[in-house]
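Asks: quick one, structure for this:
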Amino acid sequence: MVYHSVAQVPKEFKKNWESTPQTVQARVGLDTLIYDSVRINLLDLGYFDVNFLDVDWNGNLGAYDFGLERILYFPKSDYMNIKEYGDGEGRGPREFMNAYDLKFDKNQNIWLTDVGEGRISQWSKEGELLQIFPPSKKYVLPARLAVCDNNTLFVISEQYSNDGFYQHIGLDGKHLKSFKKVDNHFFQFPSYSDGELDCDQQGALYHAGIYREYIRKYDYEGNLVFSRSVVDFEPNPKDLIKEEKEGLFGKWYTRIENIRRASGDVVVQDGLIYVGFSGKKPGEAYLGMIDVYSSTDGEYKYSFTFPYRTQEFTILNDRVYTLEFDENEDLYLAVYRLPKFRLLTEGIR
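Replies: The predicted structure is shown next:
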């Protein structure tokens, strides 16, 4: 079913966390990503629990290994000469308690949020610890992270702050602004910190919510530009909320795992938003997709499919970098290309 305006969409589609639904109710495209040249078995190299994949403007990759509790740096030369940064688990300046997100800045430095220590650290591409922002009541437990080209950061706080859970911060650690307050925040579940963040060249913030099933755009000042649904294509067969429980702060909830949902991975480039979509079909692994939206209004455009079950992805120009699993559940780092005719259709170079 294709709707030509939001006003035509039936009421039952509009109940999606106060987000405007998509006018198209079925995916289009579904071209499979094209293998490029790189597919490395990370388990063979001793890396078992890798996450938070990101790419700098030169094609070098960064990630985090929860088995080693270290930052991983993959030089573009062959991605095999992997460097490890940090000193493992702990509370020292070069140690980590609960890493939560990793991003590059425009100077190829690495930024990491540590929700366990309530701090943000910056590392050079050679592994030198450049600075640490100490705990602050303004960004209590920094979780999801976006590093913008205008020398600012956006962070979602894992712990609720009365000022709002989005925090805008300078690269020197100066707090610039908080926004998006939540009423009755202990009753807000799924968690508002689920998902992933990215910025565009104008410093606008994009948030793809995992369990809230939305993509949102905020301008530099924190004003909401749009909030759009991402689940109209395949509504989940089960309610997201499993049951209510009484806890220390009142009602709490259990969420149902292994259902189709937006994965939270989000990359913004060339006027498009690339959002990962993951989950499982009954009885089999669900490979997942990249759904593509307009960064102007959040309107859906088309989709790509992953050739393997994908845990993480990031994009630079027409290259898609993934952390994926094969049929034996071995973890791989792989590089793909976006199909050319889709790029030409959208005018992407």
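
Asks: switch to C-alpha atoms for all contacts and neighbour counts from now on
Replies: Will do.

Asks: does residue 258 fall in a helix, a strand, or a coil region?
Replies: coil (DSSP: H, G, I helix; E, B strand; the rest coil).

Asks: any idea how far it is from residue 264?
Replies: As judged by CA to CA, to the nearest Å, residue 258 and residue 264 stand 14 Å apart.

Asks: for the nearest residue to residue 265 once chain neighbours are set aside, give me its contacts.
Replies: Leaving aside its sequence neighbours, residue 265 sits nearest to residue 276 (CA to CA, 6 or more residues apart in numbering; 5.1 Å). Residue 276 makes contact with 262, 263, 264, 265, 266, 288, 289, 290, 291, 313, according to CA atoms under 8 Å, 6 or more residues apart in numbering.

Asks: to check against the first, give me the structure of this:
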Amino acid sequence: MGCEEDTEIKNGQNYQSFWQSLPQEVEKRSNKGILTVNDSLLLSERYDILDTSSLKINGDNLYIEDQAQQKIYAIDKHTLNQKASISISEGRGPRELTRLGSFDVASETVVISSINMQKIQIWNTDGSFRDEFRYKNLHPRRIRLNSNNNMVILSNFFFVDGERNLIQVINSDGNPVSGFGKVSKENYSSLKAEGHMLVDDQDNVYYAGYSEHIFKKWDPEGNLIFSVKSIDNYPSEANYAKMEGANQKISRYLEHAYFNAVGSTIYKNKWLIIHGGSNSKSNQSKIDIYNRNNGKYLFTVELPNKTGHIAADDQYLFVIHKIENEKYLFEYNIDF
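Replies: Predicted coordinates:
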């Protein structure tokens, strides 16, 4: 599952290996302790949200995805009152999805992707439907919106024949605009390409690997700004198992795989990464803080409970926690 890496990092579009990266020169974490809780509430009790799977922030609103009910809730971040919701019918017909996938919100627009249906839906934030289209061979694992309302897609192909761009930009009509993050047949794996993607207010694109401990950033034109490893210098090839038969190839994560980013968000000049770690039974979550401009590790803070969903504004860190099989929305003071 591993790939041979070139010895030289190359800037721009002609970057040789998607997984090639420079090491972090840090011996251990600098831990600043546990963040202070400002407020919390039980999601099922307040909003009847049953199964939260994603959290976004846009202006004055939080957006929470509930896969169990195929809904996205808009909640005022100041009053915590529900303002609107988007309900998607389950199915394979028009305006339907078999399962909610990744979503994003910017200005008055909500986009939702379905990787198994290869479909993208566009909604207004008031809950009214706008448009949908299918995009053959896009495989939209993550979807984000930039300032032009173009959609930035992280693809998750089952296999790659030749060379492909993992990150593709399309417009609201579904037409291609650009692509970058090139991978080849020799060094691609759908497991290795799992990760989290962000787009900042200047349309820079960030990628944090899930089982590959890498962080990458591109400018709006797709030129590579940096590609660095996280501070966890583990051999990522030890995360995967591969079995090949006469007619099939099966890849999976090993039981004791060591995971990198299980979630991320941008806060001012910092990139916050929820550290995945191994399959430990610790009830706390570590958030590693990196410089968003160069990928350099800064320090670590902790949360008292596990999470994979965070979003930040200038004052608070919003987090979804699972505590004794119940989902809670927490608001933490950001004091760093």
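
Asks: what does the superposition give as a TM-score?
Replies: Here the superposed chains carry a TM-score of 0.83, computed using TM-score structural alignment, normalised by the length of structure 2; 316 aligned residues with a CA RMSD of 2.8 Å.

Asks: more neighbours: residue 258 and residue 264 of structure 1, which one.
Replies: Comparing residue 258 of structure 1 with residue 264 by other CA atoms under 10 Å, the one with more neighbours is residue 264, at 25 against 13.

Asks: before we move on, which element is the residue nearest to residue 265 of structure 1 in?
Replies: According to DSSP states H and E, residue 276 of structure 1 maps onto strand 272-278.

Asks: just how off-centre is the next helix or strand after that strand within its chain?
Replies: The helix or strand immediately downstream of strand 272-278 of structure 1 is strand 280-281, counting by DSSP H and E. Distance of strand 280-281 of structure 1 from the chain centroid (CA atoms, centre = their mean, to the nearest Å) equals 20 Å.

Asks: what do you get for stretch 201-210 of structure 2?
Replies: On CA atoms, centre = their mean, the centre of stretch 201-210 of structure 2 falls 9 Å from the chain's centre.

Asks: please tell me which residues of structure 1 that stretch aligns onto.
Replies: Under TM-score structural alignment, stretch 201-210 of structure 2 corresponds to residues 201-210 of structure 1.

Asks: what about the aligned residue in structure 2 for residue 245 of structure 1, how many residues nearby?
Replies: Counting by TM-score structural alignment, residue 245 of structure 1 corresponds to residue 243 in structure 2. By other CA under 10 Å, the residues close to residue 243 of structure 2 number 9.

Asks: next up, the contacts around residue 243 of structure 2.
Replies: Residue 243 of structure 2 neighbours (CA under 8 Å, 6+ apart): 249, 250, 251.

Asks: how near is it to residue 190 of structure 2?
Replies: Counting by CA to CA - residue 243 of structure 2 and residue 190 of structure 2 are separated by 15 Å.

Asks: same deal with residue 26 of structure 2?
Replies: 29 Å.

Asks: what range in structure 2 matches stretch 115-124 of structure 1?
Replies: Aligned using TM-score structural alignment, stretch 115-124 of structure 1 spans residues 115-124 in structure 2.

Asks: contacts made by the matching stretch with the rest, please.
Replies: Against stretch 115-124 of structure 2 from outside (CA under 8 Å, 6+ apart): 86, 92, 95, 97-98, 101, 108-114, 129-141.

Asks: good, wrapping up.
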